[in-house]
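**Q** Got a predicted model here, sequence first, then my questions.
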Amino acid sequence: MVDQAQLSDITEIEQLLARYAVGMTMDDIDSVMEVFTTDGSYSAFGDTYPLVDFPALVAAAPKGLFMVGTPALDLDGAAGTGTGRQPLCFVEQTTHDMRIGWYTDTYRRTDAGWRLHTRSMTFLRKSGVRDSGRPHDPSRPQPTAP
């Protein structure tokens, strides 16, 4: 049974993840960065990008609609930590090509509330493969050392 504190944590994280998706859709990198812990990171394409690299990574990425589903969450409210998975369907704005998959997340409660600590992308390919992306894309920036 979910108690009031757990329900409050779930609602706060769902809103946090909604702000990520809306910020990415609107190309508002500042609002996206606010949903992460200051030492947060994003993993895809065979690399892990610290938060400082996120603006360059997003600038190099296609623009479009980030549609996300309700996250499946496992939270430890007393410890202020948690994990989750969230399905994603990205539709590129100019071609309407789609990328589908899911995010695997870790969360931390901070003085500013719950934040994403890590976010990792897994893509679902037409071939049936599930992977973190193509590491050889020359237009994608390289992550800086952590």
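**A** Yep, it's here.

**Q** make it CA atoms for all contacts and neighbour counts henceforth
**A** Noted.

**Q** what ranges do the strands span in this protein?
**A** Per DSSP state E, the chain carries strands over the ranges 36-44, 47-50, 64-68, 72-76, 81-92, 98-110, 113-124, 130-131.

**Q** Quick one: those as a markdown table, columns for mean neighbour count and distance to Thr25 too.
**A** Converted to a markdown table, the strands of the chain look like this (neighbours: other CA atoms under 10 Å; distance: least, CA to CA, whole Å):
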| stretch | mean neighbour count | distance to Thr25 |
| --- | --- | --- |
| strand 36-44 | 19 | 17 |
| strand 47-50 | 19 | 20 |
| strand 64-68 | 19 | 5 |
| strand 72-76 | 16 | 22 |
| strand 81-92 | 18 | 9 |
| strand 98-110 | 19 | 14 |
| strand 113-124 | 21 | 16 |
| strand 130-131 | 14 | 23 |
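
**Q** between the ones you listed, which gets nearest to Met24?
**A** strand 64-68 (6.7 Å; CA to CA).

**Q** Below is an additional structure, to be compared with the one above:
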Amino acid sequence: MLSQQEISDRFEIQDLLYHYADLIDKQQIDELRNSVFTADAQIDYSAVGGSVGDLDITLEFLKASLTRELFPNSQHLNANLQIRVDGDTGQGRVMCFNPMEMRLSESETQTYFIGVWYVDEYRRTEAGWRICSRREEKSWVFNAPDFMNL
């Protein structure tokens, strides 16, 4: 049976995961530093062609690649959250269904879909739960532009 604290912790982590997705889709990348990741976070987005590294490298990559000019619309839909909490740390595996609209030219866009799993480690901080490690595992890709090599 789960304790009230563990139930509360799981809900807080769930909210953190939804907040991450919302910030990514709003392209509010700087806010990830303040409300999602720990300062020493390690993030690996290489499964779908992204960066690997610390928080600074990750935020630089996201700012350069997730622009309205290139991706006018996206949705990061999280599901099948598997969260385990042990005191002030936790682990998770989260499914993400990610449709992305990509601008190919001034008048043409293409929508493609990515399915990934986030494999996470969480840490309780003075400011609340934060992601201290995130690694993507690619599940599938549908309709990506040929030049993307996903």
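**A** Looks like it arrived, so ask away. All figures in this text were calculated on a predicted structure; none of them were measured in a lab.

**Q** Superposed, what's their TM-score?
**A** Superposed pair, TM-score by TM-score structural alignment, normalised by the length of the first structure: 0.78. Supporting alignment: 126 aligned residues with a CA RMSD of 2.0 Å.

**Q** one step back: Throw the strands of the first structure into a markdown table and include distance to Asp28 of the first structure, thanks.
**A** A markdown table is the format used below for the strands of the first structure (distance: least, CA to CA, whole Å):
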| stretch | distance to Asp28 of the first structure |
| --- | --- |
| strand 36-44 | 14 |
| strand 47-50 | 18 |
| strand 64-68 | 12 |
| strand 72-76 | 25 |
| strand 81-92 | 16 |
| strand 98-110 | 19 |
| strand 113-124 | 17 |
| strand 130-131 | 27 |
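
**Q** got the contact list for Thr62 of the second structure?
**A** Actually, residue 62 of the second structure is Leu rather than Thr. Counting by CA atoms under 8 Å, 6 or more residues apart in numbering, Leu62 of the second structure touches Ile29.

**Q** roughly how far apart are it and Gln14 of the second structure?
**A** The spacing between Leu62 of the second structure and Gln14 of the second structure, counted by CA to CA, to the nearest Å, is 22 Å.

**Q** since we're on Val2 of the first structure, how many residues are nearby?
**A** Val2 of the first structure has 8 neighbouring residues, counting by other CA atoms under 10 Å.

**Q** separation between it and Leu75 of the first structure?
**A** With CA to CA as the criterion, Val2 of the first structure and Leu75 of the first structure are 11 Å apart.

**Q** try Arg125 of the first structure
**A** From Arg125 of the first structure to Leu75 of the first structure the distance is 30 Å (CA to CA).

**Q** go on, Gln15 of the first structure?
**A** Taking CA to CA, one finds Gln15 of the first structure at 15 Å from Leu75 of the first structure.

**Q** what sits against the residue most central in space within the first structure?
**A** Closest residue to the average C-alpha location of the first structure: Arg119 at 4.6 Å, with CA atoms, centre = their mean. For Arg119 of the first structure, the contact set (CA under 8 Å, 6+ apart) comprises Ser41, Tyr42, Ser43, Tyr103, Thr104, Asp105, Thr106.

**Q** And it, what's its match in the second structure?
**A** Aligning on TM-score structural alignment places Arg119 of the first structure opposite Arg134 in the second structure.
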